[in-house]
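>>> need a structure here:
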Amino acid sequence: MNHLEIIGHKEENTKKIALKLNELLADYHMFYMNLRGLHWNIKGPQFFALHNKFEELYDNAAEKIDEIAERILSIGETPVHSLSEYTKKSGLKEELNVSEAKAAIEVVLNGFKYLLAQQKEILELADELDDEATNAMMGDYISEQEKLVWMFHSTTR
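All right, here's what the predicted structure looks like:
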């Protein structure tokens, strides 16, 4: 008996979910790199607060990268693991030389907007295919990020 039978998943379903999770993995890598750039390059009166917040966010993104890759492995598939694949698969674009607070916050909000849409799509697919673990993971990510969007959006008002 293979491990998919033990956990109650069908191979054709796990392939569909892994495809979307690999896209999300690539998106998180791009988001992570953008956050690193914001952390390094932020300037101005909000430097200390944003510098620290961007570090917190990229540490969190790194944790999610690992969790997503491990989820892909746990359903019998292989996570993408090269920069060239991340660049090809990610729907997020690189953000270069952003140093002003308002522009940096917009980068974060746009990143969350994109990630939230991807995660909600995966949530629906996981629900449809009875993949409770992926469903729960996406639900946790969405809940956390919706709160962060509210907080970041509040700083721009």
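>>> CA only for contacts and neighbour counts going forward, please
Will do.
>>> any idea how far residue 92 is from the residue nearest to residue 124 when sequence neighbours are not counted?
Distance criterion CA to CA, 6 or more residues apart in numbering; nearest residue to residue 124, sequence neighbours excluded, is residue 135 at 7.8 Å. To residue 92, residue 135 is 22 Å away according to CA to CA, to the nearest Å.
>>> Here is the second sequence; please produce its structure so I can put it next to the first one:
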Amino acid sequence: MKNLVGLDSNKAEKLAEELNILLADYEIFYQNLRGLHWNIKGKEFFELHDKFEELYKDAFVKIDEIAERILTLEAVPLHIYSDYLKTTQIKEEKNVSDGTKGVQVVINNFKTLVEKEREILAIAADVDDEGTVSLMSDYISETEKTLWMFNSYLK
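As a prediction, this is how the structure comes out:
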């Protein structure tokens, strides 16, 4: 049986489950970034305060895109924090005010995200879901570049 966009319904359902994991990861990442933005202190304050804001704004857009992709696959996106916390692979961070520690949190979170994006890319390719393939491909390119930049910041 095919869904609205012509994909095998069972395979699309499995793909949507994986996308829901990514959605949960991005929601917790988003909140981690908000905390970093609010609580950062020290000589890197101005630089990192702005950078964390840029990242959480980008994460906010991605959260919406992922949820809409799940809906396109005829599934229901997770939408409450208790479900996000049960599903996420990203650890909540609390009261991080040190710039180096904050950047390390971002790096660790991005490593988790890019790993999940690659998993989803492979599944989507197997399902012939070009929409999800394209989305994940774009995310992977962005995430890899951002990881390189943040890693360079720590050197």
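>>> picking up where we left off before, in the second structure, what sits opposite the residue nearest to residue 124 of the first structure in the alignment?
Using TM-score structural alignment as the criterion, residue 135 of the first structure maps onto residue 133 of the second structure.
>>> same deal with residue 98 of the first structure?
In the second structure, residue 98 of the first structure lands on residue 96 (TM-score structural alignment).
>>> Can you name the residues that contact the spatially most central residue of the first structure?
The structure's the first structure has its C-alpha centroid closest to residue 28; by CA atoms, centre = their mean the separation is 3.7 Å. Residue 28 of the first structure sits next to 61-62, 64-65, 115 when contact means CA atoms under 8 Å, 6 or more residues apart in numbering.
>>> what residue of the second structure takes the place of it?
With TM-score structural alignment as the criterion, residue 28 of the first structure lines up with residue 26 in the second structure.
>>> State the helix or strand in which that match lies.
In the assignment (DSSP states H and E), residue 26 of the second structure maps to helix 9-39.
>>> just how off-centre is whichever helix or strand comes after that helix within its chain?
Moving toward the C-terminus from helix 9-39 of the second structure, the next helix or strand (DSSP H and E) is helix 45-72. Its chain's C-alpha centre and that of helix 45-72 of the second structure lie 8 Å apart, by CA atoms, centre = their mean, to the nearest Å.
>>> helices or strands next to the following helix or strand past helix 45-72 of the second structure in the packing?
Toward the C-terminal end, the helix or strand that comes next after helix 45-72 of the second structure (DSSP H and E) is helix 81-87. Here helix 81-87 of the second structure touches helix 9-39, going by 3 or more CA pairs under 8 Å, 6 or more residues apart in numbering; DSSP states H and E.
>>> what angle separates the helix it packs on from helix 45-72?
Relative orientation of helix 9-39 of the second structure versus helix 45-72 (axes from the mean of the first three to the mean of the last three CA atoms, to 10 degrees): 160 degrees.
>>> Tell me which residues of helix 9-39 of the second structure come out buried.
Using 16 or more other CA atoms under 10 Å as the burial criterion, the residues of helix 9-39 of the second structure that qualify are 9, 11-37, 39.
>>> How about the contacts made by residue 84 of the second structure?
By CA under 8 Å, 6+ apart, residue 84 of the second structure lies in contact with 21, 23-25, 27-28, 78.
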